[in-house]
Each structure stands twice: as structure tokens, then as C-alpha cells.
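**Q** Predicted model and sequence follow; I will ask about them next.
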Amino acid sequence: MSEHQAAVLVGPGQPFDLTNRPTPSPGPKDILIQAKAIALNPLDWVLSATGYGIESFPAVLGSDVAGFVVAVGAEVPADAPQPGARVVGMAPSFFFKGAPNYGAFQELVLVPYISVTPLPDFITFPEASSLPMAVQTAWAGWHTLGVPLGSHYSPADKKAVLIWGGSSSVGTAAIQTAKSLGLVVYATASPQHHDYLQQLGATKVFNYKADDVVQEIVATVQEDGVTLDIVFLATGSLQPSQDILAALNPSGGATLASAPLVAADAPQVEGVTVKFVMLPFDEQQQVAYVSRIFQEWLPESLDTGDFVPSPPVQILDGGLAAIQDGLTTVQQGVSGQKLVVEL
């Protein structure tokens, strides 16, 4: 059996072990991808530090991978990417509880074919690697907020959303998808990112560090004459968004979808329901939803340029060996860029 190099997590809070492990053969519905670029996510740091959700060790983490198809399983349809194709995929390490064959932090990784998207030649592997987690989380957020894939609002609907943490990878994906849904898009970010987020589709962007940001957003929404009863929290704390929703919806009925995990003791505000971002709970519905994202919506949107990889990537030197320090940087906070390793 052939082998490949992997960054293996041997235990919670332990350093990654660069080691060789057996290269698996694809299961019936899997695609084996040779990784050329891997993006780092806050979730990766949380899992590596805490071991949350990992069934056993050693484990391999990582979700975002771009590269070449090496082999496909017996039940992968002919119209799915085949050996030699350039692809990007959502490795299911988190959903498979750290199962080593399905983590992105290695040279060869298994990904279910429903989560693999063919990659246009004009998008580089590092750019593409920023896509999967952010795109899936964005659409999971819209599902959670009752705005599922295929929805569209007209200008006459005057339906708005606030995306808090707009310069993160999830935030930029949420902005672009919100625009495609026909929503009026408000976002928050540091001032240096405002122009970029407006280029992606944000109508107005606010400095989240400003002392009066809550009052400023409430006043702007009221002046614009739109309805804002939903918030997508891409990153950051709950309280400001809750206060904004409460002020704009005194009769209640507002909803906040949070990409970060919601703590059990998180603050509650009357009239504002806080939900953790989730895909459809029913397994068949979830599979169908994910398939629509990665096999229909994303390929078409990339080809037409309606959706672009974002934010800009920063490539870390050292390949798999750079993951350890890269996640430390992620923990400390990254603004307006995505950290990526190349193989």
C-alpha cells in the first residue's frame, strides 16, 4: 500500500505530528484528491486545541482543500469530476469526527463527491481553497434564517440583512451570496476593508469598533426604509447585533444566525432568537442541499464570476509544517485575509 505525508493530531492541544500514513482507496461515493492547497479555519484551531467532537486519536483535521482528482469510487457518477480534474472540495473531518482519511491536512484526502466542485482554470488552487467552508457556512446560514438556496428578493421587497464580521472568509461569502439573493446588504468591518466589501456587494459598511456603531446602523436602516429582522454573525460577539435587532423590531420576531458556536450562557435579548448556523437536519435533505451548493450553484457562479474567492489569500511557507504556526496566527486573529498552505 502506498503512503503519503499528513499533519496528524495525536491529542488535544498537542503539536501536529508530520508523519506518513497509508493512502486510502475511495469508498463508493468518495473522490480521492491530491491536495495542492489547504486553507486554515478558526474551527481547525478550536478542534486541535480542545479535541471537541473528535472520536479518537490520532486524527486528521482540516476542511478546505483544492487539488487534482486521483481516483473516484465505484458509485461516483460520470458527470462528477474524474481523475486529472482540477477541483476544490469540502473535506468532512469535522462531520466524520476526525476520521483520518477525511481530513484536509494531508497530501491525499477523501471527500464525498457531493462536496467536490470542478475548478475553472482562471482560479488558482490557493484561491480555491478558501471556498468550501465559507460557502457551505454561508448557505447554511441562509437556511437557518429561512432564506434557502433558490430564494430571491426584488428591490420592492426592501429586505435587508446585517452581516457582522464581513471581512472574514465566511463574512465575504455571506455578502456575495446575500447580494445574489437580492438582499440589501449591510456589513461591519475595520475601515481598511470597507471598499473591498462594497466591491463584493455590500450596500453600506460600518466600523464595528466605533462606539456608536449600534446607533449608526439602526439610524441608517431606518433612513433607508428597509426591513432588517435577520443578522448573520460571521464572527464576533452576539450583543451588538442583538441590540440592533431589538431596536429595529420592537414587536419581536427577529433572528440571528451565528457561525461561531453559541455558548450555553450566551446573553439573551427579548424578541431576538439566536440560532447556531445549521444545514437541514434531515439527512436526505442535507445531502440534497449540499449537492445543490457544490454541484450546481458553485460551479455556475465561479464560471460566470458571480461569486469570487474571498478574501485575499496569504500563502504560508513550509507546506504541512506551516499548519501549526498558521493556526496560532488564526487563534490570535486574522483580518481581511485567508491563511493557506501550498503542497
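**A** Arrived safely, thanks for sending.
**Q** CA only for contacts and neighbour counts going forward, please
**A** Fine.
**Q** For the residue nearest in space to the middle of the chain, give me its contacts.
**A** By Cα atoms, centre = their mean, the chain has its centre lying nearest to A134, at 1.8 Å. Residues in contact with A134 (Cα atoms under 8 Å, 6 or more residues apart in numbering) are S169, V170, G171, A173.
**Q** Of those, which is the nearest to D64?
**A** Nearest to D64 out of the contacts of A134 is S169 (Cα to Cα; 11.7 Å).
**Q** Confirm for me that that closest one is in contact with S335.
**A** No. With contact defined as Cα atoms under 8 Å, S169 does not reach S335; the gap is 9.5 Å.
**Q** So the two - more neighbours on which side?
**A** Set S169 next to S335 and count neighbours by other Cα atoms under 10 Å: S169 wins out with 29 against 16.
**Q** pretty sure A49 is in contact with P12, am I right?
**A** Yes. Under the criterion of Cα under 8 Å, A49 is in contact with P12, at a separation of 5.3 Å.
**Q** let's bring in a second model and compare:
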Amino acid sequence: MFKNTAAWVPGPKLPLEVKSAPYTRPLANEVVIRNHAVAVNPIDWIVKDMGEIIFGWIKYPTIFGCDVAGEVVEVGSSVTHFKIGDRVLSYALSMNQKTVGPSKGGFQLYTVLLEHMTSAIPATLSYEKAAVFPLGLATAAAGLFEKNQLGLEYPTVPKSLSNGKTLIIWGGSTSVGVNAIQLAVAAGYEVFTTCSPKNSNLVASLGASKTFDYKSRTVVSDMITALKGKTVAGALTMGDGGADACMDILAKCEGNKFISMATYPKPKTPPKRFAVPIGIYTFVSWSAKNWVKSKTNGVNTIFIEASTVVENGVGKMIFEDFLPRALEGGNFVAAPDPLVIGKGLEFANEAVEKQKAGVSAKKVMISL
């Protein structure tokens, strides 16, 4: 069988350690891929630094990593969509409470994946480009299409005709935002989004109708003015301050006064000491203020949990039904661009630190 190596997380707040890992064979509905590119997400360092607050079920040592792209090397007995040698991308469920375990993590040579959370990729798409998708796409899909979230109409290939509704996406150049823009447009929605001026061309190229500078002092009033006479489908927010701003906007608009939030409140500067109590205080105090403001403005809010798409049909709709057709037909663009830190698992710590320091309109990753 295959010889596996992984970048292990030995425990909270500890650097990754590259060493051997067992090769795990797939269950009936699973595939195993040999990873060729693995992306890094904020959750990879947030959970490592402060995971005791909201990810208490994770047992160490373990293997993180949600975004993978590579080649299928083994398929389960009931798998029908893939065969050995297929090029794919997938959402690795390394932190899902029901499937958590080292074999599901992306930061290793061989990862076990669910068939319906895996997508075939065309030969024209590099593994590095493909690995920018999974977690951002799953998070966007959860916020947009789940019934207890915004509950929008599903995307189609070719894209749906306009339904006359406008969606607000706060943080359009983030890895979630670039996917949310394309999914919403494919579902027939007009998109108004925020980003920095340097990224306005990017979000416009993905289908956003109007862009607004999120740092502008008048961004809220500017968006309210632009939305006059329109029916709003709600808002999807990423980044600090997005939910607060969208509450003010939706309070003045007609339509769905609902915000799906992809970003949890966290200290502006990661604390070097007392991270857990400071993290808890930040979350609780923000939640109290958010509750009062939501009641005052008549706007409902809810946090997004990307892994919920695994069991409610949204994941299958996106990864099995929509994305392969959209990629093959050139109807969906790989964004943001990959920022490859190096080739090999030994670059995993450097990649995590780079993501933690912050990047703009880039997806940090390593090649394997």
C-alpha cells in the first residue's frame, strides 16, 4: 500500500510536525487521493490557537487542512463518479465533528474524502488553481442556499435568468466572497459587493454589478442609496464589521432582512496570553451587542458552518452536480489566485504563518 507522510498538529498552539502517517483505505462512499496541492485557511490557525472554545471535539495529535486537489488512487465499493487516475478537488472534512480524524485532513500525501464532496476538474485547471475552491465554496454555498440561511435559488449551468433580486456580499475579494459572487450570479441574482479599490476589477470580472470600498466612511449610505427601489435577497458577510454595516443597510431596504455571517468575532490582535478567556469574552460581548442591534433593526443574523452542506444536499448539489459542469464549460473561475509558498509538507508551518499574517485576494497553499 502507499507510504504516507503528514504535517501533524501535535497539540494546541504547537507548530506542525512532519512525520509518517498511516494510509487509510476508503469506506464504500469514499475515495482516497494523492494530494498535489493543499491550501491554507484561517480556520487552520484559529483552531490551533483557540480551538478549545468552539472545536472541543478535536483530539490531538491530528491533521488539519480542508482544501485539497490531486489524483484518485483508490475508490470505495459504492463509488460511481470516480476511478483511479481521475483529477479532482475536494473539501476535506478534517474538523467536522462527525467525521473528524487524521485520515480526513489535507496536510498529508493521501487523504480520505467523501465522493459527493469531491469534484472532477478539467485537464486545463492546475492542481494549485483547483485547491483554491473547496472550503470557500462550501462556506459560500452554505450561507447562500441552506434553508435556515439565505435560502436562495440554486445555481445552474448556464446561469439562470435574472430574478430581479439583489444580494449584498460584504467582502467580495475573500476566498468565500469570490465563490459567493459567482454562485449568486449563476442563480440569477444581482450582486452588490465590497472590497478594496485594488480588487474591484477582480470582483467585477466575476459578475458583481456594483462594488463599494469597504473602508469608505460613506459606504453604508452609498449602498443604501444604490439599493433604493430594489428588492434585497439578504446579505452574506465576511470580515470584521461586515455584519454591523449590513444591519444598518438592510434596515433601510426592502426585501429579506437576513444576514449569513461567515466570520466569527475574534480579538483584533491574537493574544499571546489568556487566549481562551479573551476569545470567549470577545465572542460573548459581540453576541450581546449583535442581539440588541438585530432586534432594533429588525434584521436576523446567523453564523455559517460550512460542514453542514455535507448532509443537507447542498454539498452534493455544488460539488457533484454544479461545479464539474461549470468548470468544464468555463462558467466558473478559480479565484482568488493561489500563492504557493513552496513544494513539500515542510513548508506547512510557513504557509500557516503567512495566512495568519494576512493576504489580499490570494489563497495561500503548498504544492506536493
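**A** Nice, thanks for sending it over. This one's a predicted model, so the numbers in the text were calculated from it and none came from an experiment.
**Q** Give the equivalent position in structure 2 for the residue nearest to the centre of structure 1.
**A** Using TM-score structural alignment, the equivalent of A134 of structure 1 in structure 2 is G136.
**Q** Mind telling me what K354 of structure 2 corresponds to in structure 1?
**A** Aligned partner of K354 of structure 2 by TM-score structural alignment: T329.
**Q** SS state for its match?
**A** helix (DSSP: H, G, I helix; E, B strand; the rest coil).
**Q** do you know how far it is from G171 of structure 1?
**A** 19 Å (Cα to Cα, to the nearest Å).
**Q** And for A263 of structure 1?
**A** Counting by Cα to Cα, the gap from A263 of structure 1 to G171 of structure 1 is 20 Å.
**Q** do the same with P42 of structure 1
**A** 13 Å.
**Q** Ok, Y186 of structure 1 next?
**A** Y186 of structure 1 is 11 Å from G171 of structure 1, by Cα to Cα.
**Q** Between those two, which is the more surrounded one?
**A** Neighbour count, other Cα under 10 Å: between Y186 of structure 1 and G171, G171 has more, with 30 against 26.
**Q** Could you find the counterpart of V191 of structure 2 in structure 1?
**A** So V191 of structure 2 corresponds to V185, using TM-score structural alignment.
**Q** Helix or strand: which one has the match of A134 of structure 1?
**A** Using DSSP states H and E, G136 of structure 2 maps to helix 134-145.
**Q** Same check on V38 of structure 2?
**A** strand 30-39.
**Q** Residues in contact with that strand: which ones?
**A** Residues outside strand 30-39 of structure 2 that contact it (Cα under 8 Å, 6+ apart): 25-26, 65-76, 79, 106-115, 127-128, 131-132, 363-368.
**Q** Filter the residues you listed down to just the ones in helices.
**A** Of the positions in those, Y127, E128 sit in helices, assigned by DSSP state H.
**Q** Unless I misread the structure, K293 of structure 2 falls within a helix.
**A** Yes. Applying three-state DSSP, one finds K293 of structure 2 inside a helix.
**Q** and it, how many residues sit next to it?
**A** Neighbour tally, K293 of structure 2, other Cα under 10 Å: 16.
**Q** and it, what does it touch?
**A** Contacts of K293 of structure 2 by Cα under 8 Å, 6+ apart are M247.
**Q** To which residue of structure 1 is G105 of structure 2 aligned?
**A** Alignment note (TM-score structural alignment): G105 of structure 2 maps to G103 of structure 1.
**Q** Sorry, slip of the keys, the one I care about is G344 of structure 2.
**A** Using TM-score structural alignment as the criterion, G344 of structure 2 maps onto G319 of structure 1.
**Q** Is it correct that its match is in contact with L339?
**A** No. Using Cα under 8 Å, G319 of structure 1 makes no contact with L339, being 11.8 Å away.
**Q** okay, these two: which has more neighbours?
**A** Relative neighbour count places L339 above the other of G319 of structure 1 and L339, with 23 against 19, counting by other Cα under 10 Å.
**Q** Residue in structure 2 paired with that one?
**A** So, by TM-score structural alignment, L339 of structure 1 is matched to V364.
**Q** Can you tell me, leaving aside adjacent residues, what's nearest to that match?
**A** Excluding the flanking residues, the one nearest V364 of structure 2 by Cα to Cα, 6 or more residues apart in numbering is L339, at 4.8 Å.
**Q** What is the burial count for G358 of structure 2?
**A** G358 of structure 2 is flanked by 10 other residues according to other Cα under 10 Å.
**Q** same thing with A49 of structure 1?
**A** Neighbours around A49 of structure 1, by other Cα under 10 Å: 16.
**Q** ditto for K48 of structure 2
**A** Neighbours around K48 of structure 2, by other Cα under 10 Å: 19.
**Q** tally of neighbours for the closest residue to it other than its chain neighbours?
**A** Excluding the flanking residues, the one nearest K48 of structure 2 by Cα to Cα, 6+ apart is P12, at 5.0 Å. Per other Cα under 10 Å, the neighbour tally for P12 of structure 2 reads 17.
**Q** any idea how far P12 of structure 2 lies from V100 of structure 2?
**A** 16 Å.
**Q** Strands of the stretch 51-200 of structure 2, start to end?
**A** With strands called from DSSP state E, counting those that start in this stretch, the stretch 51-200 of structure 2 shows them at 67-75, 87-91, 110-114, 118-120, 165-170, 190-195.
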